[in-house]
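**Student:** Provide a 3D model corresponding to the input given below.
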Amino acid sequence: MSVSNAAAGTSAVLPPPSRLTPALGLAVEHGIDDFYQGAVPALVPLLVLLRGYDLIQAGGVVLAATLLSSVAQPAFGVLADRRPLPWLRPAGLLLAAGGISAVGLLGTYGAIWVAAMISGLGVAAYHPEAARAVHASGGGDQAMGWFTFGGLAGYAAGPPVTAAVLGTLGLAASPLLALPAVAAAAAGLIRLRFRSVPSLTAAAAQQQGSEDWPRFALLTVVVVLRSVAYFGVVTLVVVHLTSRRGLGLGAATAVLTTFTATGAIGTLLGGYLTRWADRVTVIAASYLLAVPALAGLAFAAQPTVLLGCAGLLGLALHVPVALHTTLGQQYLPRHLGTAAGVTLGLAVSAGGLAAPVLGAGAERLGTTSLLAIVAALPLLAATTAAALAQRQPPETADASADHDEWITE
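**Tutor:** Purely as a prediction, here's the structure:
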């Protein structure tokens, strides 16, 4: 890869189907893992109704599972970079499932809080090694796109499936939710038992090229800005449309649903757009498109216009998500786990930390003004992404084939 191409973050051409096959298996596995993160919000009404918890206590359970998970991911990434730890994937699946399963069986709030925390740690432990395996598959941006799509699909399935199972059978049926993870972990452990996992020697690591921490720091800023913008939308848009634009709850929810649905498509689309443009260009252009779309949500009143803006915004904010990780791994070829842990972890935790500030800002300034301010964040992200292309990094080889990690086939 030339220096100029590395600066732009180019991706390989469309990989053959044989290289995408492992990624599709990893996407299913990722969906199972993130299903347990998605199950946590569905526990809130059940804990309130069946255990008599107030909303603060129920919210504490959500905080224990989600925020700690996101914050812990970079730490697991650093750990995974010290030596290959493919067993973290099945272990993470089992911890994620075990914690959620225990919530329905435990009687005290403290024990339930700890169980939720354990589930969150399991989710965190899974991601860095899984992202390394996606890199090792050789599928490039397309593989990471499918992997990310699988996680979003699993997360989206968590609330309705959890509500259906536990709402019908009661909290005591929570161990049933662990069955997908047990099956996936068992299959993975069997595969791991009969597959050698070579360690990454210093010589092999050196062949992967130099690392560019300054550009990775700039990429981290982009990830944080996108995370805050995303949480601003999901936190404020329904309240804004019902209170300021006079839409009914159903219509406002349809706008938010359009945003999330097109977002899932965007995660896949991003990987394929890099066939025609480099990663940095795709990222920057996507965030530029997000600015007018977000402004439209803030100021438009017609339902059709709002649906169109929501659809465009969903694409624009989700196209770069998988590319953040592949670009981060390109910048840190000897710290693939760290790159994945930071780009995947901060994608959730940064916005989650900013959510209370966004809520307070909406109370003080109004939702219209705050959404207009949030619309500036994608512009800042696009500007920061453009700076990535202007810096001249060390030449970096993409040696994904050198990582024979535990890959789902």
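
**Student:** Please count neighbours and contacts with C-alpha atoms only from this point.
**Tutor:** Noted.

**Student:** All the helices of the stretch 101-250 of the chain, residue numbers only.
**Tutor:** For the stretch 101-250 of the chain, applying DSSP state H, counting those that start in this stretch gives helices covering 109-136, 140-169, 179-193, 202-207, 213-243, 249-273.

**Student:** want to put them side by side, so please do this one too:
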Amino acid sequence: MSSSTTAAAAGATSTLQPGGSAKPTMYRILLSISIVHLLNDSMQSVIPSIAGVLEESLKLSMSQIGWLLFAINFTSSVMQPVVGMYTDRRPSPFMLPMGMAFSLIGMLTLAFAPSYMTVMIAVIFVGLGSAAFHPEGSRVSSMAAGSRRGLAQSIFQVGGNVGQSLAPLFAKFIFIPLGQFGAVYFTAVAAAAIAVQMYVASWYRGVLASGGRTARKAVTRTIDPARKKQLQFAIIVLILLVFCRSWYNAMITGYYQFFLRDHYGVTLSDAQTYIFLFSIAGAVSTFFGGPLADRFGRKNVIWFSMIGSAPLAILLPYVSLTWAYVLLIVIGLILLSSFSVTVVYAQELFPGKVGTVSGLIVGLAFGLGGIGALAFGYLIELYGLKSVMIASSFLPILGILTFLLPSDRTIREWTKDV
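**Tutor:** Next comes the predicted model:
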């Protein structure tokens, strides 16, 4: 092990010691894993962004597009909790570069895919790569967080959200001019991500080798058995909130481009700008959501993100193109401010299960988004795009369920140090 790796491991170990010892935040590791998150999610988000390209080049129906969106989201979501449960028992630094290798294969296959089924295979590989990355990426974020868990999770998640926000620009400047072949450029993105992952994995191995696993167990928290049912109810409510947010997000990122084309006469290329504004606003709010939650409480931020975005979402289908720009930015800022917060909130509900819980909540967000995309595809064919767009705009109102969640202080009372 190099001296730099040893120093990194020692520094990380100090964040994990019991008692009152210093818990420094490892910003260079957080920045590295955030960059990889950006690269990973930019590749994953390419799939919904090029739906219009695939529709025209392969003559796909809306339901076929829905199946592709379902495949990318559901593949990653189903495997994330599985990977998380495995790595909770056996932390696996090698999982980080291995996931990127799957994504590289997927993007290379997509570039030369001659048929719908080949595209589906490519999409599944990208989904599997994302599933392998997210639980261990979230674990690295937690290990490097020190005492600033909200900020650390925001740094990690903002990379992913920025990557997602770039996907419409990739569609506009790469895929619409070049078609599917533009995916070949993302093999270089995957290769760069593998290189950064090797650095992070080296630090990760150093932490484990220096006793980080033992230290981590020494300061973990556990559930009060008398409160187990309340905590299970809370996670169910949280999942319902993630459901609402994910379905609305799937509608905007997957189908709003077609709404703009059919009802405003906007080209698919120009429509990507609207999707980009929504996504980049969400990336900005993801970063600030964590620190705001550290200050004002996680439940409060979750509540505001849902209820605050609801009236604007309802207005969106009826406004002019100019106001659509404004509303998409504001909705993205408010709605996605809770993206990282829900992950940390779930980790507080079930301490000691970082990989499993992160895989469940983040994976669930993608999985439910995939189910939503599939359902919306069929509903659009049955009832029309505008009707489904209007109906989906009411989803954030269900954020009123947030009042059923226990407060941050209550959760701390329901768990204890061991």
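
**Student:** Let me know which of the helices of the stretch 101-250 of the first structure is tucked in deepest.
**Tutor:** helix 109-136 (a mean of 26; mean count of other Cα atoms under 10 Å).

**Student:** what distance separates that one from the middle of the whole chain?
**Tutor:** 13 Å (Cα atoms, centre = their mean, to the nearest Å).

**Student:** quick one: it to the second structure mean distance?
**Tutor:** When the second structure is superposed, helix 109-136 of the first structure averages 2.6 Å from its matched positions, counting by mean Cα distance after the TM-score superposition for the first structure.

**Student:** Then stretch 21-33 of the first structure?
**Tutor:** Compared with the second structure after the fit, stretch 21-33 of the first structure shows a mean deviation of 1.8 Å (mean Cα distance after the TM-score superposition for the first structure).

**Student:** contacting residues around that stretch?
**Tutor:** 92-93, 96-97, 123, 126, 130, 134, 137, 139, 143-144, 146-155, 180-181, 184, 407-409 (Cα atoms under 8 Å, 6 or more residues apart in numbering).

**Student:** mind running it again at 7 Å?
**Tutor:** Applying Cα atoms under 7 Å, 6 or more residues apart in numbering, the external contacts of stretch 21-33 of the first structure come out as 93, 96, 123, 134, 137, 143, 146-155, 180-181, 184, 407-409.

**Student:** And stretch 64-74 of the first structure, by the same measure?
**Tutor:** Applying Cα under 7 Å, 6+ apart, the contact partners of stretch 64-74 of the first structure are 37, 113, 116-117, 119-121, 123-125, 338, 341-342, 345-346, 348-349.

**Student:** Next, work out how far apart the equivalent of Ala217 of the first structure over in the second structure and Leu360 of the second structure are.
**Tutor:** Residue pairing (TM-score structural alignment): Ala217 of the first structure is matched to Ile236 of the second structure. Distance of Ile236 of the second structure to Leu360 of the second structure, computed by Cα to Cα, to the nearest Å: 12 Å.

**Student:** same deal with Trp67 of the second structure?
**Tutor:** For Trp67 of the second structure, the distance to Leu360 of the second structure - Cα to Cα - is 22 Å.

**Student:** between these two, which one's more packed in?
**Tutor:** More neighbours surround Leu360 than the other of Trp67 of the second structure and Leu360, with 25 against 21 (other Cα atoms under 10 Å).

**Student:** what's the residue closest to the geometric middle of the first structure?
**Tutor:** Most central in the first structure under Cα atoms, centre = their mean is Leu344, positioned 5.1 Å from the mean C-alpha point.

**Student:** For the stretch 301-418 of the second structure, which segments are assigned as strands?
**Tutor:** Using DSSP state E, counting those that start in this stretch, the strands of the stretch 301-418 of the second structure run over 415-417.

**Student:** For it, which segments are assigned as helices?
**Tutor:** Under DSSP H, counting those that start in this stretch, the stretch 301-418 of the second structure gives helices at 310-315, 321-335, 339-349, 354-383, 385-392, 408-414.

**Student:** which of those sits most buried?
**Tutor:** Neighbour counts (mean count of other Cα under 10 Å) averaged over each of the helices of the stretch 301-418 of the second structure peak at helix 339-349, with a mean of 25.

**Student:** who's in contact with it?
**Tutor:** Contacts of helix 339-349 of the second structure (Cα under 7 Å, 6+ apart): 150, 153-154, 157, 231, 235, 286, 289-290, 293, 298, 353-354, 357-358, 361, 411.

**Student:** Quick one: average offset of it versus the first structure, please.
**Tutor:** Average distance, helix 339-349 of the second structure versus aligned residues of the first structure after superposition (mean Cα distance after the TM-score superposition for the first structure): 0.7 Å.

**Student:** what do you get for stretch 366-373 of the second structure?
**Tutor:** When the first structure is overlaid, stretch 366-373 of the second structure sits 1.6 Å from its aligned residues on average, using mean Cα distance after the TM-score superposition for the first structure.

**Student:** corresponding residues in the first structure for that stretch?
**Tutor:** With TM-score structural alignment applied, stretch 366-373 of the second structure matches the range 348-355 in the first structure.

**Student:** Can you tell me what sits against stretch 319-336 of the second structure?
**Tutor:** 274, 277-279, 281-282, 284-286, 305-306, 308-309, 312-313, 316.

**Student:** cool, and stretch 156-175 of the second structure?
**Tutor:** Outside stretch 156-175 of the second structure, the residues that touch it by Cα under 7 Å, 6+ apart are 30, 33-35, 37-39, 41-42, 45-46, 49-50, 141, 182, 269, 272-273, 275-276, 279-280, 282-283, 286-287, 340.

**Student:** got it, and stretch 43-55 of the first structure?
**Tutor:** The contact list for stretch 43-55 of the first structure (Cα under 7 Å, 6+ apart) reads Ala58.

**Student:** can you rerun that using 10 Å?
**Tutor:** Applying Cα atoms under 10 Å, 6 or more residues apart in numbering, the contact partners of stretch 43-55 of the first structure are 56-62, 100, 103-104, 107-109, 159, 162-163, 166-167, 170-171.

**Student:** buried ones in the helix or strand that contains Gly59 of the first structure?
**Tutor:** Taking DSSP states H and E as the criterion, the element that holds Gly59 of the first structure is helix 55-82. Burial within helix 55-82 of the first structure, assessed by neighbour count using 16 or more other Cα atoms under 10 Å, is assigned to 57-58, 61-81.

**Student:** From Ala285 of the first structure, how far off is Thr148 of the first structure?
**Tutor:** Shown here: Thr148 of the first structure relative to Ala285 of the first structure, a distance of 20 Å by Cα to Cα.

**Student:** Cool, thanks, signing off.
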